[in-house]
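In: Here is the input, now give the coordinates:
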Amino acid sequence: MDNIQRFVNYLLDPEAVNTDLKSPLWSLGIEYSPIPDPPPPPPPASSRPLAVPQHITVASAQSKLSSYLANASNALRKSSPSPEQANSDGQAIPEVPELVTMSWPSAFVENIGSKLYMTYRTDFPLIPRTSNGPSFITVGLLLRGQLNDKSGFTSDVGWGCMVRSAQTLLANSLIALHNTQPGSTEEKNIISWFADDPQAPFSIQNFVHHGWIACGKHPGEWFGPSAAARCMQITCSKFKDANLLVYIGGDAGDVYEDSFMRVSGGPEDFKPTLVLLGIRLGIEKVTPVYHEALKFCLRVPQAVGIAGGRPSSSHYFFGYQNSNFFYFDPHYPRKALPYRADYESYTDDEVASVHTRRVRSIKVEDMDPSMLIGFLIRNMDDWKDWISRVENFQGRKFIHISKSEPMFGQGNSINTDGYVDLGLNRCRRSFSVEPAGNDSEDFEHIALGDDDDDNGVQELESDDDGEQDRKAQEDEDDLDFDKCVT
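Out: Have a look, this model is predicted:
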């Protein structure tokens, strides 16, 4: 039945096909030619097989994939009890070929495969529920069998996609910062930081914990861009081994040099800093005047990706070709990634679970306008280069760099046709408000290490959350940032 399932997956989520052989491919600041690899040289006549495989072109890939789908469709009607069941032509159901992947340049596919990819996970250590959190009964809860689990969540299916997208953005920032190679010991170390366990500094348990404390997000609630950014900032500040700080930009894509320097340490003591900009580039769709500026955010050398940008869900975007944006989709559950203090002991399967070579794309006009954009600034030269590129960009901008942050008023700097109004800077204001339900009986401390500061996660009780409310929560998160506290 594996072949049948793979066929259904291709119908529901077909892999992108390379049909544009003129427009360059971009992936986090790296440009690739769209031309597929040339065919391999034929073997010597004495060693040639009886049938030399045809070189895969776009046309042949589409033709062969269509033939495969037709054969598999016939097989579906046969109710096959095993993968070896013959179809109506008496042939075994073929494996889904890598024809579509082969229509892309191999260097581009290898680049995709080198990135880290965080997805929904199941069977991880419990995230307890809060006593006064949301309690929605949904199809999602029924499917993942958590209606009867009153103690909390052991899966983030249905509510964790923004967290996973933010983890992916952060993970690839760290991969770029530490210049790690796929399969290396250094990569396994970084992978361990994102394990689905409270001991891992960037685990979903820690994101949920800080989302509750800093932004009032109950376990099981869908995160928006502001809550995700705040959690990235807190977790990076607590985990020194990452060697990464986080600067959250102001309203409307505003970046203030004085506040950035306070975060990064300034020219004398500069530390690598991740710039996060929460942006809303339209009402329901990305306003066309910002399409080129959005591409710019994935083309500059400092680019580390975009989290969000898909209606009622979140993806991680890392590149584009013309008007198509390439992304990772976190909505595919996998078994929880365990935490291993001896990170070199991660198995090949565990490492493979945070990688993919699958090419997915979406038209920019189909993207949701609410998103979180990241740039990695490694040093002062990088900072100066990024500023120069932003200021010299020819087109409608949504990133604005100012020397100093105004003392009063964090208003939207975009004029009449604006829409760039995510207002993430308000997440950085200081409030003395405690999250509701933050009393002693709701919390039990779980130690993460020997750090004297709050490098731990508190055990919460969490309510079930509804997938159908994700969009409503996203809209609320876009507009109400006073929940986020320092």
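In: Please count neighbours and contacts with C-alpha atoms only from this point.
Out: Fine.
In: Name the residues of the helix or strand where residue 172 lies that are buried.
Out: Using DSSP states H and E, residue 172 falls within helix 161-178. Across helix 161-178, burial judged by 16 or more other C-alpha atoms under 10 Å covers 161-177.
In: ditto for stretch 304-313
Out: Those would be 304-313, for stretch 304-313 by 16+ other C-alpha under 10 Å.
In: Which pair in the residues you listed has the greatest spatial separation?
Out: The most widely separated members of the buried residues of stretch 304-313 are 304 and 312, with 22.6 Å between them, by C-alpha to C-alpha.
In: Out of the buried residues of stretch 304-313, the closest to residue 264 would be?
Out: Residue 264 lies nearest to residue 304 out of those, by C-alpha to C-alpha, at 17.5 Å.
In: To check against the first, give me the structure of this:
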Amino acid sequence: MFYDDLFCSLTSSFYPKISSDSLEQTENSQLQNVSRNSKFFSEIDRLFILGNQYSQPIDEKELLKDVSTRLWFTYRKGFSQINGNGPDSDQGWGCMIRCGQMMLAETFIRLYLGREFKWDSDITGNPFYWKILSYFKDEKLAPYSIQQIAMMGVGEGIQIGKWFGPNAIAQVLNKLTTYEESNHLRFYIAMDNYELMKTCNKCIKCKQHKKGKCEEWSPLLLIIPLRLGLNEFNQDYTESLKRCLEIKYTVGLIGGKPNQAYYFYGYLDDELLYMDPHECQPYVPNFVQEMNDKTYHTNIMWKLKFSHLDPSIALGFVCKHEEDFLELIDLLRKDVVKDGDIHSLFDISDKRPDFDSLSATDSLDVNSDDEFVLI
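Out: Here you go, the predicted model:
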């Protein structure tokens, strides 16, 4: 049903026409860049991108398509001033916002287009792709725009122009999703009340479901904020993080290194693969039929050693069906969260923990990026 609703909302403006000559030139240039790294690819032992493993011999063209398919959101300049008199660029402060946008965009791609979707000259007219991209336009009316996120952040105590943490951006995107009726996405942050997992994303004005509780499953984005170390990343958690990025339901993780946020979508041997939002590009004013969307894609595979990772991160998993969620929990219990393992990333509980028994000093701060969590 949510596919039908989304499709009905599309207009002809989501069918841009890009010249085949321009696309062919871009693709040929990208393939030349990859071909220079053939020796490098032959030396790789383990490579995972969003749950997909690339085994030797690695298909470099297929790998390139997979990387460049991910939506790449970066700093922009020249958009309308936030709140009418605020900044017209997010350079220097919006990197975690852009990373949150990338994780959420990957979620929508998985739900509406599928993991097998590839961005190339044959599918650039796909209406679902353009609808997803339109969600993140740098305009105040777009549901997940830099303007909407910055303004919603004020309600979380974050002034416009100030840096977000992984949990803070998750909380803001959660609230924006609640107000966006067209995407039918259910958002659950592991630090929330468990009952919220059953809440309709239209619960504020939902008349169909009693008290906002859904009778049927809706697509779920599960966010797990973590702090894996005090001032530095505890490398004992490396293998568990790798396992998370190998699970087919992963939509990556947001984090970075001190004062720089990245969106991580996989790993290569002992290094994380990420997309870097720190390039400042001109604002794209609207999506017209002749629009070229190449500034929203990159074939660069940035790498970061696990040891350089900031300890504050947020994992993301998407479950389209309830069966997917149950399988995800089984996979996490089997490969990530093991009984007696002191290096488990988190705990999984079959029922809501008794938080009432916690003392005042044990209470949880849902806006903190420093808490250990339970699912």
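In: what range in the second structure does the helix holding residue 172 of the first structure sit on?
Out: Helix 161-178 of the first structure corresponds to residues 95-112 of the second structure when matched by TM-score structural alignment.
In: show me where the stretch 201-350 of the second structure has strands.
Out: For the stretch 201-350 of the second structure, applying DSSP state E, counting those that start in this stretch gives strands covering 220-227, 250-257, 260-268, 271-275, 281-282, 302-305, 312-319.
In: Of the ones you listed, flag the one that's most buried.
Out: strand 250-257 (a mean of 27; mean count of other C-alpha atoms under 10 Å).
In: If you count contacts, what does that strand end up packed against?
Out: With contacts defined as 3 or more C-alpha pairs under 8 Å, 6 or more residues apart in numbering; DSSP states H and E, the packing partners of strand 250-257 of the second structure are helix 95-112, strand 260-268, strand 312-319.
In: Relative to residue 277 of the second structure, which of those is closest?
Out: The closest of those to residue 277 of the second structure is helix 95-112. By C-alpha to C-alpha, the value is 5.7 Å.
In: List the contacts of the closest one.
Out: 3, 70-75, 115, 117, 128-129, 132-133, 136, 144, 146, 149, 163-166, 169-170, 173, 219, 221, 251-255, 260-263, 277-278, 316, 318, 320 (C-alpha atoms under 8 Å, 6 or more residues apart in numbering).
In: just the buried members of these?
Out: Buried subset of those (neighbour count, 16+ other C-alpha under 10 Å): 70-75, 115, 117, 128-129, 132-133, 136, 144, 146, 149, 163-166, 169-170, 173, 219, 221, 251-255, 260-263, 277-278, 316, 318, 320.
In: Look up the closest residue to residue 62 of the first structure, ignoring the ones flanking it.
Out: Excluding its sequence neighbours, the residue lying closest to residue 62 of the first structure (C-alpha to C-alpha, 6 or more residues apart in numbering) is residue 100, at 7.5 Å.
In: That neighbour should be in a strand, yeah?
Out: No: secondary structure of residue 100 of the first structure (DSSP: H, G, I helix; E, B strand; the rest coil): helix, not part of a strand.
In: residue in the second structure matching it?
Out: Checking TM-score structural alignment: residue 100 of the first structure goes with nothing.
In: Would you agree residue 100 of the first structure is in contact with residue 16?
Out: Yes: contact between residue 100 of the first structure and residue 16 holds when scored by C-alpha atoms under 8 Å: they sit 7.3 Å apart.
In: sorry, back to before: mind reading off the mean deviation between the helix or strand just after the helix holding residue 172 of the first structure and the second structure?
Out: From helix 161-178 of the first structure onward toward the C-terminus, using DSSP H and E, the following helix or strand is helix 185-193. Compared with the second structure after the fit, helix 185-193 of the first structure shows a mean deviation of 1.1 Å (mean C-alpha distance after the TM-score superposition for the first structure).
In: Helix 185-193 of the first structure to helix 161-178, inter-axis angle?
Out: 150 degrees (axes from the mean of the first three to the mean of the last three C-alpha atoms, to 10 degrees).
In: about what we covered before: adding distance to residue 242 of the second structure, write the helices and strands packed on strand 250-257 of the second structure out as CSV.
Out: Formatted as CSV, these follow (distance: least, C-alpha to C-alpha, whole Å):
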stretch, distance to residue 242 of the second structure
helix 95-112, 17
strand 260-268, 7
strand 312-319, 11
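In: Indicate which one of these is closest to residue 364 of the second structure.
Out: Nearest of these to residue 364 of the second structure, taken as C-alpha to C-alpha: strand 312-319 at 15.8 Å.
In: so that closest one matches what in the first structure?
Out: Matched against the first structure by TM-score structural alignment, strand 312-319 of the second structure falls on residues 370-377.
In: circling back: settle it for me: which of residue 100 and residue 16 of the first structure has more neighbours?
Out: Neighbour comparison, residue 100 of the first structure and residue 16: the larger count goes to residue 100, with 23 against 17 (by other C-alpha atoms under 10 Å).
In: Now for residue 189 of the first structure, how many residues are close by?
Out: As a burial measure, residue 189 of the first structure scores 17 neighbours (other C-alpha under 10 Å).
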